[in-house]
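Participant: What follows is a predicted protein model with its sequence.
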Amino acid sequence: MNLPLLSRAGRALLVLVMSMVGLLGLSPGAWATHIRAGDIQAVGDPSDPRKFSFKLVLYTDAGATADTPTADIFFDDGTRAEVPRRDKILLTGAASDSYQNTYYFEHTYNAPGTYKVSFIGENRKSNLVNIPNAVDQTFYIYTMVTVDPAIPFNHSPVLNNPALNKASRQQVFVHNPGASDFEQDSLSYELRPSQQASLEEAKANGNRPKPVDCRGFVYPNLAAGGSQVAYNGPPVGVLNAAPIYIQDRITGTVVWNSPETLGDYNVAFVVKEWRRTGSRVTLIGEVVRDMQITVRNANNLRPILTVPKDICVVAGQTVSKTITAIDPNGDPITLTAFGGILPPATFTITSATPAATRGLFRWTTTCANIAAQPYQVTFKAVDNPPPGNPTPTPLADELPWRIRVVGPAPQNVQVSQVGTTAVLNWDSYACQNPGARLRIYRKEGCSISPVDTCQTGIAANSGFVFVNDVAVGARTFTDDRNGLGLERGKTYSYRLYVQFALPAGGASLASREACLTLDGKAALFTNVTIDATGQTNGQVTVRWTRPTAGNNNQFNNPKGYNLFRSAVVTPPVFKRVRTTAFEFNDTTFVDRGRNTRDSAFVYKLEFFSNASNSPGSPVLTETSGPASSVRLQAVPDPANVRINLTWTYDVPWDNSTRPVAIFRRDGSGAFVQVGTASTTRTGGSFEDRGTTGAPLRIGGNYCYYVRTDGTYGSVDQHLINLSQEKCVQLVQVPCTPILTLKQVNCDSLQAKLFDLDPTPVGVTYANDLSWTLGSTPANCSNRITTYRLYARPNTRDTTAFTLLATVTGQRYTHVVRDAAIGAAYCYYVVAVDSAGATSARSNVACKDNCQLFLMPNIFTPNADGKNDKLRPKVASPIRRTKFQVFNRWGVKIYESDADPLINWDGGGPTGEGSKGVKVVEGVYYYTAEVEFADVAGTKKTFKGWVEITR
């Protein structure tokens, strides 16, 4: 590395400056910060997604002589600004020792992306308890914004509650930032160390700060000693346990239980803003608050707040709740509220006595307040103790209260039958929010669902299935079951709710159920049973019942059935089982010549009849099903000497009320029942180990089938259906290999970087792999004939493994000729035994590339074929290099990122080389921004000089 040295004149100037500092009696601490806390807020421009307005708020020590009339702001795009202060206000009450300083500024970005808008203040205060040598470290905060045409207008989270509470030894310290988000994006909270950044380095680095955690930072509970005290929480204090300093990731409340060492502490946290788009949740913003906590011997006890439990409220209703604060010392209390809904919500003090201070929170909600995320109001109680000796310190308690606003339920939902369809009607919905959709759900049967104000939408376990959605302004919908028609004789129940548009989102309560029972009875499948198992001679018997018209009506001729079959695939491909229709009284079909060994089959039935006896009458159709055969799978588990059975089906009747019977045949013997098992509406499982007297044996051949016993609800009804026969052999599986990949010591190579041989053009990389045969699973086979080795590049964009080689030994060297990938590969190996069985895959072994980079200090572009181009002397695999060259006056003469290995010939597209002219001999300075081809995509910047001779 080439380090710049001060010139003789520069060293003399530095000595002079330091001498003046000594003569004036100043120390570095004289520039220590008066900043107590700060954060930055951002608001997007609705007319330009690239433009933002910002507000920086700094809380400063009113007793300090230092001042911040301007703020150094960096926009993360290579620009900065010195922003003048707009306001400086002396706060009142318990915060009367602090100023609130406000700075406003705007910025327009040139391109989409995420940007961290940051502020660098002066050095921190000396003698911070949790940051040693803090006087040499600056105050740094940022706010992240996203420039995206898909997010045309966004507000960052706003931290409404100033961070000015004082702490007392052996009492709980609480702070909640009172954050709110205008769009009701989801907010989360996370503690992080206080950070610092060099102002001068940021300016020299193209106005891009390089923040790092403050050196020596520890969280207060680790720096101050002490123990927990009694606290109602959350979290509830554990008396005399180790102290804690935590932040609730949902509410943002910071709790320190409890301080011990007196003094000042600097801490920070980040508020993250998440935007939901469809099923994706994306981080679109961050706000960092850095704040000071001063711990004193308070000579005072903190007040105690009581707030209501979190609630849900229907839009249009008014929330009216009382908040109470008491002070153990009987001191007066200042009770305030913070949050994004204040106003229009109000909080007024209703009584203030030595016993308690009470306030009334009141908010009349509207349809515009409906949101998926709750609104949070933070209440703060600060006591005002009288003067004493020593003077008591005002202390605070803070608690969040969350209010979720949901949409009202759709009203007066009615349903009526028209043929085999259901026609739904309802009143015009009360909240016609743009983009909202009415969602319609249906289930079989009718019940009364309980109403819970916090339960919006339709619960997943309610039995209702989604039918369709319509615009929120719609008032009717016809359900024909996707063209299949509803089944006569069944009862259907409908419920509706409204889903509101993002980003706020949210949903309404569900409507009351509207029920309908259709006249008559549809044709019902009763059997899809396997009679014979085979590839070409399998057989399935399908049976169904005749439909009834209801109300003493008759079906009009012609009437009959069409039966359709599909293999069980997704999506099914149904074809008629025969070209002629079934007669009305013909309700059985034997499906011969099916491959029942390798496939299950599913059937659907279409009943047809004329709408009337008049000539030209339209034909009415009604579909029943689908109904599938029972599909049985058997998986041998030789490690545990058992066979695991699973079965699945998709049928309109219910198989779950009675157990499934399992039958087994050993070798060429007869089938016998070996057990029963419970099953669900879609399938079940069974583990067969044999019996104590006759356990299963390794090498044995076993065949199985299962028998289901279903019903449509009648106690006397038994719908018996058989699966196909499934045969397996309980054979040993090969033992699993254990893979080892020889690694490279990158640190060792970096230490001897200057002694390494030059990296040749067309370099290849070799990965040495070896493996041994393990002993798992139990009873595994070690009769291995070959090994299959699989590989993939070790990149952030994970690709699938592919077969690299099949070998008989237990070693392999993989030679990689792709310099863009290098040695960064992952591998696993599979063993294959003499019977062709394969093992489970071994452990995955991965290797990463090093990050080595060394440039020569001289090259000779004289066209002699030797050293004509400047390229790294030593280099690990590189994805991209941005290379810039400057002459001794700082003028850029060359820039390119086209070649990862640079290969500069002394000319270039800029500066002196703009017309391909070679630069003159001399010393030039370069910067190389290198992105290595390692898994992390590490980026490093290298600076140095190179001499050109010819």
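Facilitator: Here it is on my side, so go on. Numbers count the residues shown, from 1 in each chain.
Participant: use CA for all of it now, contacts and neighbours both
Facilitator: Will do.
Participant: For the chain, which helix extends over the most residues?
Facilitator: The longest helix of the chain (DSSP state H) is helix 8-23.
Participant: Which helix or strand lies directly C-terminal to it?
Facilitator: Sequence-wise, the next helix or strand downstream of helix 8-23 (DSSP states H and E) is strand 35-45.
Participant: buried ones in the following helix or strand past that following strand?
Facilitator: Once the chain leaves strand 35-45, the next helix or strand it forms, by DSSP H and E, is strand 48-61. For strand 48-61, burial by neighbour count (16 or more other C-alpha atoms under 10 Å) applies to 49-52, 54-61.
Participant: what about Phe477, distance to Ser511?
Facilitator: For Phe477, the distance to Ser511 equals 15 Å [C-alpha to C-alpha, to the nearest Å].
Participant: Pasting the second one now:
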Amino acid sequence: MQSRIFQALSLLLLLFIISVNQANATHVRAGEIIAIRDTTGGNSGTFRYRFIFTMYRDTCPTCVAAGPATLYFGYGSPPENSGSVEPNSPRVLIGNDTERVTYEFTHTYPAAGIYQVYVTVDNRNRDVLNMVNSVNTSFHVETTIFINQQVGINNTPILRIPPVDLARVGQRYVHNPDAFDIDGDSLSYRIVTPKQGFGLEVNGYRDPQLVQAGTNEAGTGPATFGITQKGDLIWDAPTRPGIYNVAFVVEEWRNGEKIGIVTRDMQIIVRDNINLRPLLEIPNDTCIVAGSPLPGFVRATDPDGNRIRLSASSGLFQSNFPAPRASFTVPAPIQNNPATGNFFWQTQCLHVREQPYQVVFRAEDLPTPDTSRKLVDIRTWQIRVVGPKPTGLTATAQGNSIGLSWDAYTCSNASQMVIWRRIGCGELPDDPCRTGVDPASGYVQIGTVPIGTTSFVDDNAGQGLQSGVSYSYVISASFAPPSGGESLASDAVCASLALDVPFITNVSVERTAPQGEIFIRWLQPRELDQAAFPGPYRYELYRATGLSGTDFSLVGSRTVTSFTAATVNDTTFRDSGLDTEVNAYNYMLLFYYQTSRLKDSSATASSVRLTVTPGVNVIDLSWQANVPWSNAGTTHKVYRESRTLPGVFELLADVAVSDAGSFRFSDTGNGLVLDEDSTYCYYVETYGSYGNPKILSPLINKSQIACAAPLDTLAPCPPLLAIDSLDCGSLTGESFCNVESFANKLTWSYPTAVGENCDEDIVAYRLYYKRYEEDTEFALIATINSPRPPAMFYEHSGLSSYAGCYYVTAVDEDGQESAPSNVVCKDNCPYYELPNVFTPNGDGKNELFTPFPCPRFVESVEVTVYNRWGRPMFETSNVLINWDGMIGSGEESGGSEVTNGVYYYLAKVRFARLRRSDELTQIKGWVQILR
């Protein structure tokens, strides 16, 4: 009886909903919401926005006229959080049996924040193939705005191309919304599922290529559907005629932070006819220097010889785009096959920005006599406008610094000039799309100055530049956000300081041992003004431990009388008794004139430190040195000890290095398999240069000798895992009363007959856990590494329930981990039982409708009690329900008591279970009230 009553009520309710929706059907095909920050008049300091909701509808003869729309502003409660308006203009017919209707709203937000603005409209048009019952499905779109004063004023992108288009079975379909962001923010795109309400995805939605299996246009694979980072939504290719709805979001980013999201829900009308789409030819994506003209030729051909309508869409054509705007001209609105058009844009400095501009070209054929068979091809052209190259850069040595100067920059709207430096002379490659400077070139940024400044002094942040080193400089201009952008880099200039101080050229490890030796060489000050700084001259050599140690101590000194061309010789020193196995060392020279008067110091220079890391059948080498010269852009040599002549090292490899990050090499055996039971020893020779033609190069220095053995390749076997069981049938209703924490006990064993393919030397076990059985990722929860050998049991305690799955692995002494063991899982024993009678008569006994004691593993409930006519009498989300027989909800009685009799309840109970699909249970039943 109860079931029949519920079924009848549900049927009546469904028929009522359908009749209401059909009566108010709005036959929506597509739409989106855009947001524009209103800074007019006195609104510049407020958070006032204009929202434009554009809706596209059927133009069927029976379609009702568009009525008012309500936009929800993303906070608060009605009516403050929403606004309703009539269409702000008459409908506009756009073809394809579609009309465009727009609504405009204004709203001032009370504070900064993230607001999800949305519109929900009843209903979509009928017969959408990738939805269930589309005519009774609401249409819903959202736009998210991020109001952040630190980000600045922001407008969402405008989608300039309508979202209703025609496609043909078997042919590749392309749509591009021509999203234009006036602020110059970066845009990205991704497919989403259409919605029928806030937080509600469309029922039964499928990606369009899944409605009916098919192949792509070329016939080389299955049909595909997706969107590119240019915003090209591509379906290659439709298989079944009909109408489809899809949705995607356009996300805008500024300085790496997401600042807005616009959702477009659009419709694709697929037909099966003999017409072939036209084919577009457009220019390649390009970069252009601001101030240069940009022409572009576009051509469209139709395989069927039909006439063609050729057009272009872009923010570059908008009236609010900074002049001069671009243009696209065609000989006639409709042309005979082939059709051509000419694009032209005279770029200016104010057009420079980080993100490329986009032009969407559209070719539409017009088959005769039935133009309804028309098809479209779309191609997207991206244009990046970069700042012109700065000119007139010069560099002049000034004591221990270098002065730079350059011409005033052409683009006054740039914000700053950026100065870049590298060691050694060299030009940058000429690339019209490479703005600023590529870090791989060896240049690093050393300073910025405001636009209008035409000079800069490089004194190495107050530390002074190094004598003898040649330095290259380039400059580039950058433009302020939000548009951002950079210029091309200038031509490089090169300069160096006078060689009037000594500088170190070699720090080479000559013997690797606890009592090892390092060889140091330095060049005397060849360009010293001996009249200003008379002799005798003295060198003091200092040493510190480590690549960058600062605790220097004196290790030797030397005195010379004077320098002449005949006596300028390299000076050397051998530093012995050093533990070169364990440590690197770095050195510094102090240079005195008149024996005791300090002239200057050299830069510090360290020995080369080699690190070897064993792997399976491989040994990885990496090395580094902190030196004033450059070891990059050269070829280093790797030596390995001979297997037949101990103590003799043979050249193993020449390693080309481009920067400090590429000082590495992997020895895989050079044609042989490295023996895991053997040790291999290496050293490296680095080749460097000051980049100064007055100093001979290369500067060759050796690392210490470092040794390693490859890792053992024999991994452990997987253990066998077990978990303590839970017998739900033996539990009573009051089991686990007042128990708040649970534990799972796990034990495992290791195979006793491991054979030849498993390592027996186990040093640890690793235990992994996942909460739900259907999850794919396990998390490491414990490493058991004691005693030795390690224990083979673990208690996973402090749990809120028993539910979960585990596996264990074994780890050997080389850190190799076995394959996972078998997976063991454990579920909870849920319990939630309701009585069928209670007596709320005030005698203190059985007064409340409440579950039997100790519900087990219940996370939440939603309970509704109905009378025999299906009217709700009581609602609550309290796990204990505690209904006292009064009409109301929650813990509050809202009115009079209900009469004695039978009442029906629906309890939606969410248990903590091993599988998510088992968590939600509906319990239907009845309860009798007796007083």
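Facilitator: Looks like it arrived, so ask away. Please read all numbers here as calculations on a predicted model, not as lab measurements.
Participant: before we move on, the earlier item: quick one: which of Phe477 and Ser511 of structure 1 has more around it?
Facilitator: Legend: neighbour count by other C-alpha atoms under 10 Å for Phe477 of structure 1 and Ser511, higher for Ser511 (23 against 16).
Participant: pretty sure that one is in contact with Arg495, am I right?
Facilitator: Yes: using C-alpha atoms under 8 Å, Ser511 of structure 1 is in contact with Arg495, at 5.4 Å.
Participant: Quick check: neighbours shared by the two?
Facilitator: Val413 (C-alpha atoms under 8 Å, 6 or more residues apart in numbering).
Participant: Mean per-residue distance, the longest strand anywhere in structure 2 versus structure 1.
Facilitator: Counting residues, the longest strand found in structure 2 (DSSP state E) is strand 257-271. In the superposition with structure 1, the average deviation recorded for strand 257-271 of structure 2 is 2.6 Å (mean C-alpha distance after the TM-score superposition for structure 1).
Participant: what's the spacing between that strand and its chain's center?
Facilitator: 20 Å (C-alpha atoms, centre = their mean, to the nearest Å).
Participant: Mind listing residues that contact it?
Facilitator: 29-34, 141-147, 154, 156-157, 163-169, 194, 238, 240-253, 373.
Participant: Which parts of the stretch 601-750 of structure 1 are helices?
Facilitator: 746-751 (DSSP state H, counting those that start in this stretch).
Participant: Please, where are all the strands along it?
Facilitator: For the stretch 601-750 of structure 1, the strands defined by DSSP state E, counting those that start in this stretch occupy 601-610, 619-628, 631-637, 642-648, 660-666, 672-677, 683-688, 701-710, 719-722, 726-729, 737-741.
Participant: I'd guessed Phe801 of structure 1 sits against Tyr790; true?
Facilitator: Yes: applying C-alpha under 8 Å, one finds Phe801 of structure 1 in contact with Tyr790, separated by 5.8 Å.
Participant: Now do the shared contacts for the two.
Facilitator: Contacts common to Phe801 of structure 1 and Tyr790, judged by C-alpha under 8 Å, 6+ apart, are Tyr827.
Participant: okay, the two: which has more neighbours?
Facilitator: Tyr790 (19 against 14).
Participant: That one: what secondary structure?
Facilitator: Under DSSP: H, G, I helix; E, B strand; the rest coil, Tyr790 of structure 1 falls in the strand class.
Participant: List the contacts of it.
Facilitator: Neighbour list for Tyr790 of structure 1: 801-805, 827-829 [criterion: C-alpha under 8 Å, 6+ apart].
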